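>>> sequence first, then the predicted structure, then my questions.
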Amino acid sequence: MPNDIVLDPNRAFIFPNRVREQRQRHGLQKLMALSNLIGDIPYIRLSKIERGEVVARADELTRIARALDIPPEALLLDVAARGFDIATWAEPFRDMTAWNEADEREAVLLAAALRVRRNQDRGLTIAVLDRDYGLPAVILSRIENAQKPLDRWNSATLASLCRVFGVSGVPALQEMITAQYRRGELAGFVTTISDPQMRLARTRERIAALRTELTSLAGGPATPVAAKKAAQGTPAPLASDQPRELRVHGAPLAGGLIGFTATDDRVEAPSRAGPRAFALRVCRATLGAGLPANAVVIADPDRLPTVGGLAAIRTGDAYRLVTVTFDRNGATTGYSVTPDMEINLDALDPADVAAVIGAVFA
């Protein structure tokens, strides 16, 4: 395998925070003690938040802070501050096994190769990969986010991958991926997945959005959009009293997907909708009778999905609507009824997940 890839040993730590520091400062030496005080955040989910493996939602930070009797902002870190070092912060959370560069490199290359393969063939949707290749959405997400190298996936997953790439076996797949990288075909996705500076930029953006959403929840005037603009160094747009209309997009595609095809219909945007919000016709009742095919949802990429709500997940040029909840491991998960599937939202690129903030029923 190539050895000239810039690897990030801290790639798993996407949300450095002060939860552990504040917990111990308030005399709670065990995380379980804090979990018992909070009650409504599953222990596994709370552990992932404290370890920085998932990005906490604003409502979760509020509940954690309430249990510790501190402001929610006291749980956030300024990762751009002079002297902050992600490696030092992450030290208490590292597994006992040493970080293996070879395994990380292979996992990143596999993830990049699969993303390239799907980008080349837009027919390889989540539904098709599940139905025709035996690659469930949860496993697909983990592979595309480089969670494990090739040799640590089970035989069924390896067989599915070989079918996706059209090769006879794992050795042939390894040779194909190496050749693709050496030809420069994987470079863009490799950088997206493993570059430390891109990870830091995404972390800064997420924390900035959380700060402003916490202000909004506390009754302040800011919105998550303002935080995102601030993180990018761009002034937030001024509020307007004029109602804003959004063009409705949507065309039914196979596997419950919704094509982002413009229609002649328009709907009024909710007042809290950000500048990138869009309207999407449901097209099929993939989430059950409560959201009929003729309904239109308003999705906002600048807002984080909340448990109990809905989210629109971008898949190539299409979207999938899911109900947001936790799975038994504490991961934020999106569920679809038709087709029956689940997607680990924590493992997706946040740019591909938009919170549904409203719906219009015909």
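Yep, that arrived.
>>> hey, let's count contacts and neighbours off CA atoms from now on
OK.
>>> what's the local residue count around P237?
Neighbour count for P237, taken as other Cα atoms under 10 Å: 11.
>>> distance check, it against K228.
Separation of P237 from K228 (Cα to Cα, to the nearest Å): 11 Å.
>>> cool, and Q147?
Relative to K228, and taking Cα to Cα, Q147 is found at 27 Å.
>>> and if you look at L186?
Using Cα to Cα, L186 is found at 29 Å from K228.
>>> over to Q29?
Distance from Q29 to K228, by Cα to Cα: 34 Å.
>>> higher neighbour count, Q147 and K228?
With neighbours defined as other Cα under 10 Å, Q147 and K228 compare such that K228 has more, 23 against 20.
>>> quick one: secondary structure of the closest residue to the more buried one other than its chain neighbours?
Ranked by Cα to Cα, 6 or more residues apart in numbering and with sequence neighbours excluded, the top spatial neighbour of K228 is A209, at 5.5 Å. With DSSP: H, G, I helix; E, B strand; the rest coil as the basis, A209 sits in helix.
>>> put this next to the first one:
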Amino acid sequence: MATVAAKFVEQSQVPVVESGIVRSTVFPNKLRDLRRKAGYEMLTDFIRETGLKDINYTRLAKIERGQIFARPDEVIELAKLLDVEPMSLFIDTVEKDFDRESWARDHTEASLTFRGGTREDMRIGAALRIRRRELGLSTTDLKKKYGMPAATASRIENAERPFHRWPDKIRKATAKMMGGASMRDIARTVTAYEQEGRLDAMMAELFSQRSLDQRHNASLLALVQKLPGKKAEKFAAKLEKLMAEKGLVDWSANLSVVAAAGQPDIFSEDQTMPVLEGKTHDGWTLVSETKKTFTRNFEAPGIAIKLDKPVLGLGIPTSALLVFELIDRSEVKGEMVLALIDGPRVRVVSARPAGRGFKLAQVNPEWQSSLSKESSVRVAKLSQIEMA
């Protein structure tokens, strides 16, 4: 594919982690230090002299550099070979003085010093994920339909290397997914998503500090919880507490539906209901009734809201009337637009499955800070949109 000058129009600057080496360092650990302390200067020495067979050199090197998480059985095996407790391999990354970037640079080989793409590569990755979801495809589906391996798609979406360094056939496959054949077509798609407001939300989901912290800590917690011993239990408890304090816990784990009698009720039982409007601050909209009314097309209690800010991006303008239907939390499945209702306050979010719960997103990543504490909110799904 010939190199084509492509102009990417940046309408806003979503706060993201620019450093590729920080984004790709997910599991800082003490493996290298413990290995050398035990007298194994090189990884090959360690593998040969200990008889390690269940972890190959490439995977072990990635674990040592913090690029991937070790499995629980691998942690236990490595600790046994080094004659230490499993938790001895861990670094307390929740401490305030821990510097992830310094650790990563100290543990990265010279030939691998540059990890991750630029902001432009991040925007291509975000656009690819938006497009993949539009097509309803998983990363594993891409191999059959576009000839792109699942691992490669994931690395592009997470901007783990500059896009121009991918093979020509991968760049062509990306352009084909975008409905074109060249870098110019990719740039056109990125710009379109940006103008619609969807790119900002995806950039925040993939690359904001909060999003990275949430993913890294959740994976670390899941690993530690599977390890034996009091030290593992203590570390897990400390990590859980920190995640709760910073609002990084999956909100749906504690979400429960509260009876209408338990809080001021803004839902209407009548088919024709008042339109609610209000001011949005920190992602919440404090609503009140207007003289306008709207007749809904469903039977369950509902609310009709007109927002003053495009919290989900420019794809749903503020002139649109959003009509939500009250549902039980168990009915939240797949990707949905939800309204979380806390008395007279409403937070409109996009939700998608993530682990055992759901990940919520708005355009501004800072507006996601308190979602994990909303155990008393009620949930409604978007059922109608009326454009002005």
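That came in fine, so what should we check first? Everything numeric in this text was worked out from a predicted model, so none of it was measured.
>>> which residue lines up with P196 of the first structure in the second structure?
In the second structure, P196 of the first structure lines up with Q209, judged by TM-score structural alignment.
>>> the equivalent of E120 of the second structure over in the first structure: how many residues sit nearby?
Counting by TM-score structural alignment, E120 of the second structure lines up with E106 in the first structure. As a burial measure, E106 of the first structure scores 22 neighbours (other Cα under 10 Å).
>>> against D264 of the first structure, how distant is E106 of the first structure?
47 Å.
>>> so what's the closest residue to K176 of the second structure other than its chain neighbours up against?
In this structure, K176 of the second structure finds its nearest non-sequential neighbour in Y146, 7.6 Å apart by Cα to Cα, 6+ apart. Shown in contact with Y146 of the second structure (Cα atoms under 8 Å, 6 or more residues apart in numbering): 173, 176-177.
>>> can you flag the buried ones in these?
173, 177 (16 or more other Cα atoms under 10 Å).
>>> ok, and the contacts of Y146 of the second structure in the first structure?
On the basis of both residues aligned by TM-score structural alignment, their matches' Cα atoms under 8 Å, what survives of the contacts of Y146 of the second structure in the first structure is 173, 176-177.
>>> quick check, nearest of the residues you listed to L78 of the second structure?
A173 (39.5 Å; Cα to Cα).
>>> quick one, what contacts the alignment partner in the first structure of the closest one?
Under the alignment by TM-score structural alignment, A173 of the second structure pairs with S160 in the first structure. By Cα under 8 Å, 6+ apart, the contact list for S160 of the first structure reads 133-135.
>>> which is the next helix or strand following whatever helix or strand S160 of the first structure lives in?
Per DSSP states H and E, S160 of the first structure falls inside helix 155-165. Toward the C-terminus, helix 155-165 of the first structure is succeeded by helix 170-182 as the next helix or strand (DSSP H and E).
>>> and that following helix with helix 155-165, angle?
50 degrees (axes from the mean of the first three to the mean of the last three Cα atoms, to 10 degrees).
>>> in helix 170-182 of the first structure, what counts as buried?
Across helix 170-182 of the first structure, burial judged by 16+ other Cα under 10 Å covers 170, 173-174, 177-178, 180-181.
>>> ok, now stretch 80-92 of the second structure?
82, 86-90.
>>> that one corresponds to what range in the first structure?
Aligned by TM-score structural alignment, stretch 80-92 of the second structure falls on residues 66-78 of the first structure.
>>> got a list of contacts for stretch 18-35 of the first structure?
Residues contacting stretch 18-35 of the first structure (Cα under 8 Å, 6+ apart): 41-43, 46-47, 50, 64, 67-68, 74-77.
>>> right, I'll call it a day here.
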